[in-house]
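> Could you look at this predicted model? Sequence included:
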Amino acid sequence: MSKKQVATKQAPGAIGPYSQAVIAGHWVYTSGQLGLDPATGELAEGVEAQARQSLNNLKAILEEAGASLDQVVKTTVFLKDMNDFAAVNAVYSSFFSEPYPARSAVEVARLPKDGLVEIEAVARAK
């Protein structure tokens, strides 16, 4: 099986030895996206803004891969504080529609750049 790297300037560049996403067969696997503004490299202010920016970054990466949020079948949401679940969920629900992707949400001790939320996705390529 071959794989193809996905890269776009519309989302933050990789800050390590990884790709923004990889296409393998008919699937797009994104790396986790923090709420970083791709223009400034700075985290958005607050968990809701970080969640929104994270999802906008995912959207840009998926579009570069020839997919969209509508093709997402699975997401994983990493939260610095599970008490932020409802706030992140409200933002998340504005990006997806039924049938919603399968999802896991976990609280983690720490995220890169001390982010509050990071989201990754698996989508079917068009």
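Here it is on my side, so go on. Keep in mind it's a predicted model, so treat the numbers as computed, not measured.

> Going by C-alpha atoms from here, please, whenever you check contacts or count neighbours.
Fine.

> Just say helix, strand or coil for the closest residue to residue 126 other than its chain neighbours.
Excluding its sequence neighbours, the residue lying closest to residue 126 (CA to CA, 6 or more residues apart in numbering) is residue 67, at 5.6 Å. Three-state call for residue 67 (DSSP: H, G, I helix; E, B strand; the rest coil): coil.

> I'd like the distance from the helix ranked longest in the chain to the chain centre, please.
For the chain, the helix with the greatest residue count under DSSP state H is helix 47-64. Distance of helix 47-64 from the chain centroid (CA atoms, centre = their mean, to the nearest Å) equals 6 Å.

> Ok, stretch 64-72 next?
Going by CA atoms, centre = their mean, where stretch 64-72 is centred and where its chain is centred differ by 12 Å.

> Buried residues of it, list them for me.
Neighbour-count burial for stretch 64-72 flags 64-65, 67-72 (criterion: 16 or more other CA atoms under 10 Å).

> Below is an additional structure, to be compared with the one above:
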Amino acid sequence: MAVGHVSTGSPFEKDIGYSRAIVADGWVFVAGTTGYDYATMTIPASIVDQCRNALVTIGKALEDAGSGLDHVVRVSYIVPNVDEWPDCWPVTSEVFANARPAATMFSAKLQNPEMKIEIEVTARIP
């Protein structure tokens, strides 16, 4: 099976040299995605809004790859401030209510100080 590349058009993809997602052998690997609105390159101040934006971007990439959020099997969350992480739980539990993927949360500094969450997923193509 050929490898497929999915892009959101984010300047980060070109500048850093990566794809938003890669499709290979029935799997979709979505790169770490932050809460930017990639059409306007703006990012909201709240971690909850950033979480929502990241999941919308991820959902679109998965759809473009022939999958969807309900087919996510693994998710990793990266947050600089662990005290803010529980604020995202209502969003993540709603989005992943059907998939219930294996999940891990890491705490680490992100690329830019305004970034409050980065989310990476792996999904199957049904």
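Happy to help now that I have it. Predicted model only: the values in this text are computed from it and were never measured.

> Show me which residues of stretch 93-111 of structure 1 are buried.
Neighbour count says stretch 93-111 of structure 1 has 101, 107 buried, by 16+ other CA under 10 Å.

> which other residues reach it?
Stretch 93-111 of structure 1 is contacted by residues 55, 69-70, 72-82, 117-118 when judged by CA atoms under 8 Å, 6 or more residues apart in numbering.

> Can you tell me which of those residues has the most neighbours?
Highest neighbour count within the contacts of stretch 93-111 of structure 1: residue 117, with 32 neighbours (other CA atoms under 10 Å).

> before we move on, the earlier item: surely the residue nearest to residue 126 of structure 1 and residue 73 touch.
No - at 11.5 Å, residue 67 of structure 1 does not count as touching residue 73 under the criterion of CA atoms under 8 Å.

> between the two, what contacts are shared?
With CA under 8 Å, 6+ apart as the test, residue 67 of structure 1 and residue 73 both reach 123-124.

> ok, which stretches of structure 1 are strands?
Ranges of strands within structure 1 are 3-6, 21-24, 27-30, 33-34, 72-79, 102-107, 117-124, based on DSSP state E.

> who are the neighbours of the third one, in terms of helices and strands?
The contact analysis (3 or more CA pairs under 8 Å, 6 or more residues apart in numbering; DSSP states H and E) places strand 27-30 of structure 1 against strand 21-24, helix 47-64, strand 117-124.

> Tabulate those (TSV), appending distance to residue 32 of structure 1.
Formatted as TSV, those follow (distance: least, CA to CA, whole Å):
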stretch	distance to residue 32 of structure 1
strand 21-24	9
helix 47-64	8
strand 117-124	4
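
> nearest to residue 8 of structure 1, of these?
helix 47-64 (6.3 Å; CA to CA).

> That closest one vs structure 2, mean deviation?
Compared with structure 2 after fitting, helix 47-64 of structure 1 deviates on average by 0.6 Å (mean CA distance after the TM-score superposition for structure 1).

> any chance of the buried residues of stretch 64-72 of structure 1 in CSV, with distance to residue 90 of structure 1 too?
Formatted as CSV, these follow (distance: CA to CA, whole Å):
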residue, distance to residue 90 of structure 1
64, 26
65, 26
67, 23
68, 20
69, 16
70, 18
71, 20
72, 18
